[in-house]
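J.: this one's sequence-less:
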């Protein structure tokens, strides 16, 4: 199928997907209001086959050390799939399936499938990483850029994490868990019962980001947008908390954004 932009609709909700631009959600409009920051690098992109930073771009798989390009020196950041063109496998009025085959610089063959499903009051993103050959460590996550303001209303974040990963000077977790600190954040938090973060634009809209996964990075240091990123492990997780993809066991994850208006 064509890799042209895809538009899904349900009720007064509309989603635009850009298969050619890293399989990202380019826009989410509810009642005509755009919730995501616009631009080539923004929207909401998939972080796969890893999330956040890999220290020095290096990760080990058994006795082998692999080197990823340092696209956020001195680290590698956010995976390789956001830089590639995805294939459109199936589209209906309110659902799309996109696929991406892993290529160099990632050292292992594999296929990523992302399913995007829209209802009048929710968007669900589901991703899997499969291999039919060598097993390898991987992570799955999403990196949405939500507009900080909608109209005149500035967003308020609400969440109750069990811990915060202490962040070192290199922006990576030190391995120590601390009590959550006040923002602004570029930090990873643990939510063992599942990710559950509410963004409220008072008087305009409330949106809740949920996921069965227990890790979320919150980034609100930019003026234009805030990011709430559910993921299957912490930054540098290919080294510290690897999740193995095998021919018998893919890695799968999902997140749902649900919204309501006053």
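T.: Perfect, I can see it now. Worth saying up front: this structure is predicted, and the values here are computed from it rather than measured. Numbers count the residues shown, from 1 in each chain.
J.: C-alpha only now, for contacts and for neighbours.
T.: Will do.
J.: Kindly provide the distance from residue 97 to residue 190.
T.: Applying C-alpha to C-alpha, to the nearest Å, the value for residue 97 to residue 190 is 29 Å.
J.: before we move on, what about residue 79?
T.: Distance from residue 79 to residue 190, by C-alpha to C-alpha: 21 Å.
J.: Buried residues of stretch 154-168, list them for me.
T.: Of the residues in stretch 154-168, 155, 161, 163-167 count as buried by neighbour count, 16 or more other C-alpha atoms under 10 Å.
J.: Looking at those residues, which is nearest residue 9?
T.: Residue 9 has its nearest neighbour among the buried residues of stretch 154-168 in residue 155, at 24.8 Å by C-alpha to C-alpha.
J.: The structure to be compared is supplied as follows:
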């Protein structure tokens, strides 16, 4: 099948899936209101086979050191699949399955599958990385850009979450390995939630949206004026080096995030 944009609909919700643009969710509209920042590099893109920054673009697998392109000097950031074209495997009115075969500069063969499911009040994203050959370390995550303001004269979004810890951030923007009590924002920081990611975004009087995942890591980024990012992921930034999760022929890596929302507007 082609990699043209896919529109999913359920109730008054509509999601646009863009296989040809890095497998990202290009838009999510609820009651006609767009929740995601628009633009070729925004929406919600998959972070795979790693999340956030890799220190100096290098990670070790056994005795071998691999070098990734420094697309965020001096580091490599957010994986490789957001820069490629995914393929559409299957589409129904409210679900799309898209795939991406890992290629250079990633040094290992593998396949990423993303399932996008929409209901009237939820968007569920499930991603898996599998290999039929060499085992390798990997991470899975999502990088949504939620609009800070939904327009219509409403107030800016409010973020609410309770984390067990905050990863101390070094001058190089990478976790130092120290864990801190969570600090007030603004953030470009990784938090630990051992019970699973649970972050609530509230646009007062308009909409409440919860970002949830069984994974226990989330990066919150709200330093830009236009949007805020709540990024569930399977490990912290630089995790290929500090907390690797191994993909093997017998055991793929899989993760899911669900966004659920409810209207706060007058009935």
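T.: Thanks, I have it. Quantities reported herein were computed from a predicted structural model and do not represent experimental measurements.
J.: Distance to residue 248 of the first structure for the buried residues of stretch 154-168 of the first structure - can I get that in CSV?
T.: Converted to CSV, those look like this (distance: C-alpha to C-alpha, whole Å):
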residue, distance to residue 248 of the first structure
155, 43
161, 33
163, 33
164, 33
165, 32
166, 35
167, 35
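J.: Tabulate these (TSV), appending secondary structure.
T.: Below are these laid out as TSV (DSSP: H, G, I helix; E, B strand; the rest coil):
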residue	secondary structure
155	coil
161	coil
163	strand
164	strand
165	strand
166	strand
167	strand
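J.: OK, contacts around the aligned partner of residue 245 of the first structure in the second structure?
T.: When the second structure is aligned by TM-score structural alignment, residue 245 of the first structure is paired with residue 247. Going by C-alpha atoms under 8 Å, 6 or more residues apart in numbering, residue 247 of the second structure touches 129-131, 135-138, 253.
J.: Next: residue 101 of the second structure.
T.: 86, 109-112.
J.: Give me the distance between it and residue 162 of the second structure.
T.: 36 Å.
J.: With residue 203 of the second structure instead?
T.: To residue 162 of the second structure, residue 203 of the second structure is 18 Å away according to C-alpha to C-alpha.
J.: Check residue 37 of the second structure too.
T.: Look at residue 37 of the second structure and residue 162 of the second structure: by C-alpha to C-alpha, they are 25 Å apart.
J.: same thing with residue 133 of the second structure?
T.: Taking C-alpha to C-alpha, one finds residue 133 of the second structure at 40 Å from residue 162 of the second structure.
J.: Over to residue 23 of the second structure?
T.: Counting by C-alpha to C-alpha, the separation of residue 23 of the second structure from residue 162 of the second structure is 30 Å.
J.: swap in residue 232 of the second structure?
T.: Applying C-alpha to C-alpha, the value for residue 232 of the second structure to residue 162 of the second structure is 14 Å.
J.: check contacts around residue 89 of the first structure.
T.: 1, 96-99.
J.: quick one: which helix or strand includes it?
T.: Per DSSP states H and E: residue 89 of the first structure is located in strand 87-91.
J.: post-alignment, that strand versus the second structure, mean distance?
T.: Following superposition, strand 87-91 of the first structure is found to deviate from the second structure by 0.1 Å on average (mean C-alpha distance after the TM-score superposition for the first structure).
J.: what does that strand correspond to over in the second structure?
T.: Using TM-score structural alignment, strand 87-91 of the first structure corresponds to residues 87-91 of the second structure.
J.: Show me which positions of that stretch end up buried.
T.: Across stretch 87-91 of the second structure, burial judged by 16+ other C-alpha under 10 Å covers 87-88, 91.
J.: is it possible to export the residues you listed to CSV including distance to residue 199 of the second structure?
T.: Shown next, in CSV, are these (distance: C-alpha to C-alpha, whole Å):
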residue, distance to residue 199 of the second structure
87, 31
88, 30
91, 29
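J.: out of these, which one sits closest to residue 260 of the second structure?
T.: When these are compared against residue 260 of the second structure (criterion: C-alpha to C-alpha), the nearest one is residue 91, at 21.5 Å.
J.: Pull up the gap between the nearest residue to residue 245 of the second structure once chain neighbours are set aside and residue 256 of the second structure, please.
T.: Closest residue to residue 245 of the second structure apart from its sequence neighbours, by C-alpha to C-alpha, 6 or more residues apart in numbering: residue 137 at 5.3 Å. Distance, residue 137 of the second structure to residue 256 of the second structure, by C-alpha to C-alpha: 18 Å.
J.: what sits against whatever residue of the second structure lines up with residue 199 of the first structure?
T.: Matched to the second structure by TM-score structural alignment, residue 199 of the first structure sits across from residue 201. Contacts for residue 201 of the second structure (C-alpha under 8 Å, 6+ apart) come out as 157-160, 208-211.
J.: Now residue 201 of the second structure: which helix or strand?
T.: Going by DSSP H and E, residue 201 of the second structure is in strand 197-203.
J.: Please tell me how far the helix or strand that that strand is followed by is from the chain's geometric centre.
T.: Proceeding N to C from strand 197-203 of the second structure, the next assigned helix or strand is strand 207-213, under DSSP H and E. Distance, stretch centre to chain centre, for strand 207-213 of the second structure: 14 Å (C-alpha atoms, centre = their mean, to the nearest Å).
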